[in-house]
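J.: Need coordinates for the following:
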Amino acid sequence: MSFVNGNEIFTAARQGHYAVGAFNTNNLEWTRAILKAAQEKNTPVLIQVSMGAAKYMGDYKLVKTLVEEEMRVMGITVPVVMHLDHGNYEAAKACIEAGYTSVMFDGHDLPFEENLAKTKEIVELAHAKGISVEAEVGSIGGEEDGIIGAGELADVEEAKQIAALGVDYLACGIGNIHGKYPENWQGLNFDRLKELADAIDTPLVLHGGSGIPQEQVVKAIKMGVSKVNINTECQLAFADATRKYVEAGKDLEGKGYDPRKLLAPGTQAIVDTVKEIIDWLGTPAVK
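T.: Below is the predicted model:
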């Protein structure tokens, strides 16, 4: 199956009050694990790459080709969206050129009028090629590839202006952050989420989904969140399983040092994590 742009998937999710997972890939193992989990659950999935991960792996085209070829050799039949996560203006344009089916232009750190103008341009460039666009208004807390957000709440009027540009999904700050959540985190601001959901019909995106209590994510989904981004949770699962393998001395048994064996427990942990998250997002199976 070839990539899809996700518009129908996320519109249906908003209308059906469920969400579809957006999982970051970081290497070959991550890519295979995400695809394997989605295929086993028979659900659509969005594979996304950040600017930093793309640089680490090679470039945007290499990442797209890797995902595409793994889909071929693995016999993947579920819909897969190839997405740029938290891209700046140059990255969004590069991924449009590289043939991604979805891109995020993150202009939240720009003056609002500049964010508005550049989002408009990216929407026009992408839609001309059938590519969907995610935009952001209001900072997501934490740090993502050098972009640091304090986690302020999205302004509803600004969100309405961004949505009016024709963006296909909108990320907006509602108290969520990237990375691990601190003990003093106050939780999601559902009052602001309701204001946003009432004001716009665009599918909403919850960034920093890893670490938010499941009941809060489920409530947010019922209120209009249709795309939930997951990265840290998979990283922690991978690290924990790999640590246990090494601490048990498995890498010293026979050829346990072979990277295919050394990385296998962590890779399976990602598969298990993705499948569990798909379940509580409520993503329905492909008919």
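
J.: C-alpha only now, for contacts and for neighbours.
T.: Fine.

J.: Pretty sure residue 125 sits in a strand.
T.: No - counting by DSSP: H, G, I helix; E, B strand; the rest coil, residue 125 falls outside a strand, being helix.

J.: Show me the longest strand that occurs in the protein.
T.: Counting residues, the longest strand found in the chain (DSSP state E) is strand 80-87.

J.: That strand: what's the following helix or strand?
T.: Next helix or strand after strand 80-87 toward the C-terminus (DSSP states H and E): helix 89-98.

J.: And that next one, what's buried?
T.: Neighbour counts over helix 89-98 (16 or more other Cα atoms under 10 Å) mark 89, 91-96, 98 as buried.

J.: same question, stretch 158-166
T.: 159-160, 162-163, 165-166.

J.: Check the offset of that stretch from the chain's centre.
T.: Put simply, stretch 158-166 sits 21 Å off its chain's centre (Cα atoms, centre = their mean, to the nearest Å).

J.: ok, and what's touching it?
T.: With Cα atoms under 8 Å, 6 or more residues apart in numbering as the contact definition, stretch 158-166 has outside contacts at 112, 116, 119-120, 123, 135, 137, 170, 172, 196, 199-200, 202.

J.: Repeat the analysis, applying 10 Å as the threshold.
T.: Residues outside stretch 158-166 that contact it (Cα atoms under 10 Å, 6 or more residues apart in numbering): 112-113, 115-117, 119-121, 123-124, 127, 132-138, 156-157, 169-172, 196, 199-203.

J.: Keep only those of those that are in strands.
T.: 132-137, 169-172.

J.: Helices along the stretch 101-250 of the chain, start to end?
T.: For the stretch 101-250 of the chain, helices defined by DSSP state H, counting those that start in this stretch occupy the ranges 112-127, 156-163, 190-199, 214-222, 232-247.

J.: Output the ones you listed in CSV; the columns should cover distance to residue 70.
T.: Listed next are the helices of the stretch 101-250 of the chain as CSV, based on distance: least, Cα to Cα, whole Å:
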stretch, distance to residue 70
helix 112-127, 25
helix 156-163, 34
helix 190-199, 36
helix 214-222, 30
helix 232-247, 19
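
J.: compare with the first, here's sequence two:
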Amino acid sequence: MPLVTTTEMFKKAYEGGYAIGAFNVNNMEIVQGITEAAAEEKSPIILQASAGARKYANAAYLKHLVDAALEIYPDLPIALHLDHGADFEICKSCIDGGFTSVMIDGSSKPFDENVALAKKVAEYAHERGVVVEAELGTLAGIEDDVKVSEEDSSYTRPEEVQEFVDRTGVDSLAIAIGTSHGAYKFKPGTNPQLRFDILEEVAKRLPGFPIVLHGASSVPQEYVKIINENGGALKDAIGVPEDQLRQAARMAVCKINIDSDLRLALTAGIREHMAAYPDHFDPRQYLTPARANVKAVVKHKIAEVLGSSGKAL
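T.: Prediction:
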């Protein structure tokens, strides 16, 4: 099976009350862990590359790693997505380079500028069979080149979503309802609560339209503990409660982005192995348990949070 777009994925997810996991990829081990988990769970997946991933690994390397996964798992529906495309040129490069989905992130711009940029990308993409995600509202936190303070973040305004979608022609919309980028999403002692009232209102104004959640890692505390016990210093790393993500997946949310959880799992595996075997220097020795951790996280997310197990059949 070649790479697919998210169109059919999202239609089935919306109707079925589940979400597709959009997992960020940076290297071979992460791609392997994600795709092995998805194949075992028989779940469609989105593999996505951020600006930082493209700088680190080069988009061509990432594309060929994904192509390799398609050879190994020919029956697995996989979409290749650009995460947080900063401008038209970056989106164009990824569209021309074989990505089947791109995100244009104009959320920091005034409404009309965001509309104009998203429309330009959508027109170019649709002519080439590629789908487009855009964003309204601004998430706080740090992820690669995306850096937004709490003061500069803002919830999505439901009264704007229909006009935005109508004027741009985008295929899915990322909204801000309380998630945030990175591993430090909430202050210690707080009780994180997503704004389901905003999500419900958006769904009313855009019936059947796929909604996306960015910054949705849950920051598994078992991996934070392993990292800290083996030389790390992750203080007050707190994520989005998984039961709230599952609730969002039952509603209009069809795509949930997961990045920090994969990084934590990988790092925990490396630190734990290196502490137990200080004489090891072969990357295959410490990357093997790290890759296994990534696979375990993805299997858990698919089965218990996204609800997408068996949906690739």
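
J.: how close does the aligned residue in structure 1 for residue 91 of structure 2 get to residue 132 of structure 1?
T.: Structural correspondence for residue 91 of structure 2 with respect to structure 1 (TM-score structural alignment): residue 92. Residue 92 of structure 1 sits 11 Å away from residue 132 of structure 1, taking Cα to Cα, to the nearest Å as the criterion.

J.: shared neighbours of the two, anything?
T.: 83, 100, 102-104, 122, 126.

J.: for residue 310 of structure 2, helix, strand, or coil?
T.: coil.

J.: Correct me if wrong: it contacts residue 37.
T.: No - the pair residue 310 of structure 2 / residue 37 is not scored as a contact, 11.9 Å apart, by Cα atoms under 10 Å.

J.: joint contacts of these two?
T.: Here residue 310 of structure 2 and residue 37 have 43, 302 as joint contacts, going by Cα under 10 Å, 6+ apart.

J.: more neighbours, the two?
T.: residue 37 (21 against 15; other Cα atoms under 10 Å).

J.: Just give me the mean distance for whichever strand or helix holds that one relative to structure 1.
T.: Secondary structure from DSSP H and E places residue 37 of structure 2 in helix 28-41. In the superposition with structure 1, the average deviation recorded for helix 28-41 of structure 2 is 1.0 Å (mean Cα distance after the TM-score superposition for structure 1).

J.: tilt between whatever helix or strand comes next after that helix and helix 28-41?
T.: Counting by DSSP H and E, the element after helix 28-41 of structure 2 in chain order, helix or strand, is strand 45-49. Angle, strand 45-49 of structure 2 to helix 28-41, by axes from the mean of the first three to the mean of the last three Cα atoms, to 10 degrees: 170 degrees.

J.: other SSEs contacting the helix or strand following strand 45-49 of structure 2?
T.: Sequence order places helix 51-57 as the next helix or strand after strand 45-49 of structure 2, per DSSP H and E. In terms of contacts (3 or more Cα pairs under 10 Å, 6 or more residues apart in numbering; DSSP states H and E), helix 51-57 of structure 2 is packed against helix 59-72, strand 78-85.

J.: would you list the ones you listed in a markdown table and tack on mean neighbour count?
T.: Shown next, in a markdown table, are these (neighbours: other Cα atoms under 10 Å):
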| stretch | mean neighbour count |
| --- | --- |
| helix 59-72 | 17 |
| strand 78-85 | 25 |
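
J.: got JSON lines for the ones you listed, with distance to residue 180 of structure 2 too?
T.: Shown next, in JSON lines, are those (distance: least, Cα to Cα, whole Å):
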{"stretch": "helix 59-72", "distance to residue 180 of structure 2": "25"}
{"stretch": "strand 78-85", "distance to residue 180 of structure 2": "14"}
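
J.: Which one, of the ones you listed, ends up nearest to residue 193 of structure 2?
T.: Minimum separation from residue 193 of structure 2 across the helices and strands packed on helix 51-57 of structure 2 (Cα to Cα) falls at strand 78-85, 24.2 Å.

J.: average offset between the closest one and structure 1?
T.: Mean for strand 78-85 of structure 2 is 0.4 Å (mean Cα distance after the TM-score superposition for structure 1).

J.: which stretch among the helices and strands packed on helix 51-57 of structure 2 comes nearest residue 295 of structure 2?
T.: Comparing those by their distance to residue 295 of structure 2 (Cα to Cα), the top pick is helix 59-72, with 14.1 Å.

J.: Now do the same for residue 169 of structure 2: its match in structure 1.
T.: Under TM-score structural alignment, residue 169 of structure 2 pairs with residue 166 in structure 1.

J.: what about that match, distance to residue 275 of structure 1?
T.: Computed as Cα to Cα, the residue 166 of structure 1 to residue 275 of structure 1 distance reads 32 Å.

J.: again with residue 179 of structure 1
T.: From residue 179 of structure 1 across to residue 275 of structure 1, the span is 20 Å (Cα to Cα).

J.: Give me the more crowded residue out of those two.
T.: residue 275 (22 against 18).

J.: The more buried one: what's it in contact with?
T.: 21, 33-34, 36-41, 43, 269, 281.

J.: could the residues you listed be laid out in TSV, adding distance to residue 241 of structure 1?
T.: Below are these laid out as TSV (distance: Cα to Cα, whole Å):
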residue	distance to residue 241 of structure 1
21	22
33	14
34	16
36	18
37	17
38	20
39	22
40	21
41	22
43	25
269	7
281	24
